[in-house]
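Chemist: A structural model of the following input is requested.
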Amino acid sequence: MATAGRRMENEKNKPIFCELSVNDLEPEITEIESLCVECGKNGITRLLLTKIPHYKDVVLMSFECEHCGYQNNEIQSGGKITEKGIKITLQVVTSQDLNRQIVKSDYTSIHIPHLDFEIPSQSQKGEITTVEGIIDRSIRALEQDQPRRREEFPDTAVEIDLFISKLHALKILDEPFTIIFQDISGNSHIENPKAPIKDSQCTITHFKRTKEQNHILGIYPDNEDVLLKPIQEGEYPLEQLEGEVLSFPTNCPDCNSPCETNMKLTNIPHFKEVVIMATLCESCGHRTNEVKSGSGIEPQGVRIEVTITGKEDFSRDLLKSETCDMEIPELELEVGPTILGGRFTTVEGIIVAMKEQLSSSTAFTGDSTDPEIVNRMNMFIAQLEEVLDGQRKVTLILDDPAGNSYVQNLSGDGPDDRLKITKYDRNFEQNEVLGLNDIKVENY
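Modeler: Predicted coordinates for the structure are as follows:
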C-alpha cells in the first residue's frame, strides 16, 4: 500500500510537459482513435506533451490511418498565447541557413519578398521543420494539380512550372533571399546556430494585435473587463496592497502544472514602486522571481552601463524590467527582454541567471546536437564563470526603452565612476513596441 501510495504521489507531482531524454525510453504518449479525412475510416492520433529547449511547451500530434496509409504530423503550442504577435525576418545566405530549425504555429504566415510569394496562415498547419522544408512543401503543393492543369489550363500550368523552378533556385542559393514569418499568436521560433551570440541575420520584432487578430485567436476585450472589474471598483486600494502578500492560482512556466504565485508591492530606494512576484511549483520544484514596474512608462528610455571590476560591483542591486535588453560587449552577448523577464536581483545574480539558463538548456538542434554549438556554449559558460570569479573585467549594459530598469549607485546620489546612466528619447519603432503610438489622450 505504501509503495502504491508513493507511485501515485510521483505520478501526481510529475510535470505535464516533460523534456525528452535518451534515458526516457518510453515517453508518455496518448493514443486517440480519430477520423481519417482521406478515406473516412478511423485511424490513430498520437499525442506527446514535451518541451523544446530555448522555446516553450508544445503538443506533438501524429496521425496514421492503417486503411489508406494517410499520415499527418502537426505541432501546437502548449502554453498561453503571448501578449503580442511576433515578426521574424531571416536573411538566408548559406546552406546552414536552409537547415535552420523552424517552429511555426497554426497562425503563422510566410512571405518571400524576392518572389513576391506568400503562404497564408490557414494553408499550413503548425509544425517543426526547416527553411528548406517549407520550400519543399510549397513545391509539392504546387505540383500536386499540375497534370490536371496541363490538360485544362496549359498556360497557367506553364506559369506555375516557371514559379516552381524559381523555388528550386532558392534551395541552390544562386543569390541570398529574405524569408519573413509573421505569427499573431507569438508562438513561432527560429534556431540561432550562433547561440548564445546574437544572430546578425535574424531580426525579431513584436507587434500589437488588431481587434480582428484577437478575435481569430478567441481573445475578446469583454473578458478582460470582467477580470479587472473588482480592482477598478476599488476592492483592493493601493494602501491595502502595500506591505501585503497576495496569492493567486497560475500555471508553472516550466511544467505547466497548477501552482500559486505570490505578489507584493514594494519600494526600491532612489527609484520607484515595483511589483515582485514569486512562483514555486511543487510538481517540478521550479522557482521563478519576476518583477514589474508599479508605475507607468517613463517619458524617456534609459541606458545603464556598469563596469564590473570586483566584488563591490557584483553586490549592486539591479532591476531589469520585462522591456529591457541586456548586453556584455566583451563577450558578444546580447539578451532580449523576454529571455530572463523582469528581475530584481544583483549584478552577480543576473549573470548567474544567464549562466544557469545556458547550463540547464541544450541547444535547439532537432534530433541531434551539433558539436560545434555545444563547444561554443561550453566556452561561453566558461567565460561567464571567469567573470564571476573576477578574472575578467566586463561592462554590463541595460537598455530599457520604457525607462523602468535600475542599477544601484554605490555613492548614493553622488558621482559613480563605474556607473553611467543615459536618458534618451525613444524612436517610433520603440514606441510602437510599447504600444504608445496608438494611445489617444485627447478628451480623455
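Chemist: make it CA atoms for all contacts and neighbour counts henceforth
Modeler: Noted.
Chemist: Could you give the number of residues near residue 104?
Modeler: 29 (other CA atoms under 10 Å).
Chemist: Any figure for the gap between it and residue 75?
Modeler: Distance of residue 104 to residue 75, computed by CA to CA, to the nearest Å: 8 Å.
Chemist: again, but for residue 397
Modeler: 37 Å.
Chemist: Likewise for residue 142?
Modeler: From residue 142 across to residue 75, the span is 23 Å (CA to CA).
Chemist: Could you do residue 131 as well?
Modeler: With distances taken as CA to CA, residue 131 is found 16 Å from residue 75.
Chemist: can you pull out the helices in the stretch 251-400 of the chain?
Modeler: 311-314, 337-340, 347-360, 371-388 (DSSP state H, counting those that start in this stretch).
Chemist: Looking at the ones you listed, spot the one closest to residue 92.
Modeler: With CA to CA as the criterion, residue 92 lies closest to helix 371-388 of those, at 19.1 Å.
Chemist: Could you tell me how many residues sit around the closest residue to residue 278 other than its chain neighbours?
Modeler: In space, and not counting its chain neighbours, residue 278 is closest to residue 289: 4.5 Å by CA to CA, 6 or more residues apart in numbering. Neighbour count for residue 289, taken as other CA under 10 Å: 18.
Chemist: give the contact list for residue 289.
Modeler: 276, 277, 278, 279, 343, 344 (CA atoms under 8 Å, 6 or more residues apart in numbering).
Chemist: please give me the structure for this one as well, since I'd like to look at both together:
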Amino acid sequence: MFVRRIAVVGTGYVGLTTGACLASLGHEVVCADVDAAKLARLAAGEVDILEPGLAELVAEGIAAGRLSFVLGAAAAVGHFPDGPEVLFLCVPTPMGVGGVADLSIVESVVEEVRELLPDGCVVVNKSTVPVGTAERTAELLGRDDVAVVSNPEFLREGTAVYDFLNPDRIVVGGNKQDAAERVAALYSRLGAPTVLTDAPSAELVKYAANCFLAMKLSYVNAVAELCDRLGANITDVTEGMGYDKRIGQAFLMPGPGWGGSCLPKDTAALLQLADAADFEFRLLRATIDTNTRQRQRMVEKVRVAVTGKRTGSLSHLRLALFGLTFKAGTDDLRDSPALAVAALLRQAGAELAGYDPALGSDCAHPDVSSITVVDDPYLAAKDAEAIVVLTEWPEFRSLDWNRLAETVRRPVVVDTRNLLDPAVARRAGFEWIGLGKA
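Modeler: Predicted coordinates:
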C-alpha cells in the first residue's frame, strides 16, 4: 500500500477525525493547531471531544508513530524533511455577516504556508466553504506547482469515526485531474463510490446535501403539526413514508428544530450564495423560517401543558429541561435547538433547571448561563411544573419515572423528541405530550 505524507491544519471535529482516520489507514500524518495546551493533551492521547472511537484511534496512531501534533501550520509543513504531499485545511468557517461563510482563518493559513509548500503538494479544502473558494485559495497561493482540491466532509457528530471509515461516497473536485485522483486515492482502502468533478461542483455538493436534510427535517416537523391538528399519528405517518425507497427512513423524526454546527450555517450560506447569484431560493428560505417557527411552537406546547392556554404566563414557573446538547451522543452546544427553546422559555419568565448526560454542573458555556445545570435528573425535576425533553438521549427512557412523578410539582412531560414510551410515563402518573400525537 502506498503511504502519503499528510499535514492537517485544525484539530476540531473534522480535523482530528480526518488526521486520526488517515493515520489508521497507514498514512503518515501531522496535525497542527494554534492551541498549545490542546496539542499537549492530544500528544498525550487525551481527546477533549466526545466522539466514540476517536480517542482510541489517536492513541493507536501515536503509538504506531504515524500521528503527531505540532503548533502552527508552518510547523506542520516543516515536520516532514521533504514537506507534505497533501495539506488538508480543516479550520473553522463560521457564519459571518449576512450568512456568508467567514473564510478569514482559511486565508490566514494559506498565507502562512504558501512559500513553504514543496513542489507538487496538493492543498485540500476539507472545511465547508462557499463555491469559488478553491479558486480563491489558488489565487492566494499564487503557485502553479501547487494544486488546490475540494474534498468536502460528510461527518456526523457522534458517529464521525464510523462515517469517515464507512463513507457513502467520496467527493473530490479540482481543475487538475491528477491532483484530484491523488486525493481520492488516499481513501482507496475504504472502497466507497468516488465522485471526481470540478471544484465548484464539489463545493456545492456539501451545501446541497445539508440543505436538503434541513428541508426534510422542517418538512417532517410541519407534518407533525398537521398530525396534531388532524388527529393523526406522526410515527405511523413517517413509517409509511419511510418504506418508500425514494424517501427513506432517515431524518423523519420530528423535534424541536434542527441545529448544530453545520445545518444553520450551511443553510444561511447557501441562501446568501443564491441571493448573490440573483436566485430567489424560496424553498430554502421557507425551510429556515419553518425551523424558527418550530422553536416557538415548542414554547407554545409548554404553555398549554402548564397553564392550559396558548398565551398563558410562564413567569416564575420552574421547568426541568432534559437535554441541552444539539443532539444525543455529543457534548456540542453550538446552535443547539434545545438551548434555542430554553432561551425562549427564559424570555417568557420561566425558571430553568437543566440536566444533560454530557454536561456537568460546572458547564461554563455562555448559552447555559440562564439555566441551573445539575448533575442529577431528579434534582433538575424537583418542584418543576413540567419536564421538557429537548435532546434524544436514550438514558432518559430508563429513568425512574415513578420517582420523577413524586419529585415534580406537577406530573407533566412535554416530549419534543417523542423519545419516551407514553404508556410508561402515564403509568407513572404523568401527562405525556408529544409531537404529532394528538
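Chemist: Overlay the chains and give the TM-score.
Modeler: Remark: TM-score between the superposed chains equals 0.26 [TM-score structural alignment, normalised by the length of structure 2]; 187 aligned residues with a CA RMSD of 7.0 Å.
Chemist: Between the contacts of residue 289 of structure 1, which sits nearest residue 12 of structure 1?
Modeler: Once CA to CA is applied, the member of the contacts of residue 289 of structure 1 that ends up nearest residue 12 of structure 1 is residue 279, at 18.7 Å.
Chemist: Nearest residue to that closest one in space, ignoring adjacent ones along the chain?
Modeler: Residue 279 of structure 1 sits nearest to residue 261 (CA to CA, 6+ apart), 4.5 Å away.
Chemist: Residue 15 of structure 2 reaches residue 8, doesn't it?
Modeler: Yes: counting by CA atoms under 8 Å, residue 15 of structure 2 touches residue 8, with 6.4 Å between them.
Chemist: the more surrounded of those two?
Modeler: The residue with more neighbours, out of residue 15 of structure 2 and residue 8, is residue 8; 29 against 24, by other CA under 10 Å.
Chemist: Now do the SS call for the more buried one.
Modeler: Using DSSP: H, G, I helix; E, B strand; the rest coil, the structure places residue 8 of structure 2 in strand.
Chemist: and it, what is it in contact with?
Modeler: Residue 8 of structure 2 is in contact with 15, 18, 19, 29, 30, 31, 32, 76, 87, 88, 89, 90, counting by CA under 8 Å, 6+ apart.
Chemist: count of neighbours near residue 109 of structure 2?
Modeler: Neighbours of residue 109 of structure 2 using other CA under 10 Å come to 16.
Chemist: Now it. Nearest residue, chain neighbours left out?
Modeler: Using CA to CA, 6+ apart, the nearest residue to residue 109 of structure 2 is residue 73, at 6.6 Å.
Chemist: wait, doesn't that neighbour sit right on residue 112?
Modeler: Yes: here residue 73 of structure 2 reaches residue 112: they are 7.1 Å apart, a contact under CA under 8 Å.
Chemist: These two: which is more packed in?
Modeler: Counted by other CA under 10 Å, residue 73 of structure 2 and residue 112 do not tie: residue 73 has more neighbours, with 24 against 14.
Chemist: related to what we said a few turns ago, gap between the residue nearest to residue 278 of structure 1 and residue 264 of structure 1?
Modeler: Residue 289 of structure 1 is 11 Å from residue 264 of structure 1, by CA to CA.
Chemist: Identify the contacts common to the two.
Modeler: Common neighbours of residue 289 of structure 1 and residue 264 (CA under 8 Å, 6+ apart) are 276, 277.
Chemist: burial count for residue 178 of structure 2?
Modeler: Residues near residue 178 of structure 2, counting by other CA under 10 Å: 11.
Chemist: and it, what helix or strand is that in?
Modeler: helix 177-185 (DSSP states H and E).
Chemist: And for residue 132 of structure 1?
Modeler: Going by DSSP H and E, residue 132 of structure 1 is part of helix 131-143.
Chemist: Now do the buried residues in that helix.
Modeler: The neighbour-count check on helix 131-143 of structure 1 (16 or more other CA atoms under 10 Å) flags 131, 132, 133, 134, 135, 136, 139 as buried.
Chemist: quick one, strands of structure 2?
Modeler: Secondary structure of structure 2 (DSSP state E): strands located at 5-9, 28-33, 67-71, 86-89, 122-125, 147-150, 170-174, 194-197, 318-322, 351-355, 371-373, 386-389, 412-415, 431-433.
Chemist: looking at these, which is buried most?
Modeler: Among those, ranked by average contacts under mean count of other CA atoms under 10 Å, first place goes to strand 147-150 (a mean of 29).
Chemist: Could you pull out the strands in the stretch 151-300 of structure 1 for me?
Modeler: For the stretch 151-300 of structure 1, applying DSSP state E, counting those that start in this stretch gives strands covering 177-183, 189-190, 202-207, 245-251, 258-267, 273-280, 287-293.
Chemist: re earlier: quick check, nearest of the buried residues of helix 131-143 of structure 1 to residue 326 of structure 1?
Modeler: Taking these together and measuring to residue 326 of structure 1 by CA to CA, the closest member is residue 131, at 28.8 Å.
Chemist: Which residue comes closest to the closest one once chain neighbours are left out?
Modeler: Here the residue nearest residue 131 of structure 1, using CA to CA, 6+ apart, is residue 98, at 4.9 Å.
Chemist: so which of the helices of the stretch 251-400 of structure 1 comes closest to residue 117 of structure 1?
Modeler: helix 337-340 (30.6 Å).
Chemist: packing partners for the longest helix seen in structure 2?
Modeler: The longest helix of structure 2 (DSSP state H) is helix 199-230. Secondary structure elements in contact with helix 199-230 of structure 2, counted by 3 or more CA pairs under 8 Å, 6 or more residues apart in numbering; DSSP states H and E, are helix 133-141, strand 147-150, strand 170-174, helix 234-242, helix 263-276, helix 282-307.
Chemist: elements contacting the shortest one?
Modeler: Just to be clear, that refers to strand 147-150 of structure 2. Counting by 3+ CA pairs under 8 Å, 6+ apart, strand 147-150 of structure 2 packs on strand 122-125, helix 133-141, strand 170-174, helix 177-185, helix 199-230.
Chemist: same thing but 10 Å
Modeler: With contacts defined as 3 or more CA pairs under 10 Å, 6 or more residues apart in numbering; DSSP states H and E, the packing partners of strand 147-150 of structure 2 are strand 86-89, strand 122-125, helix 133-141, strand 170-174, helix 177-185, helix 199-230.
Chemist: I'm done for today, thanks for sticking with me.
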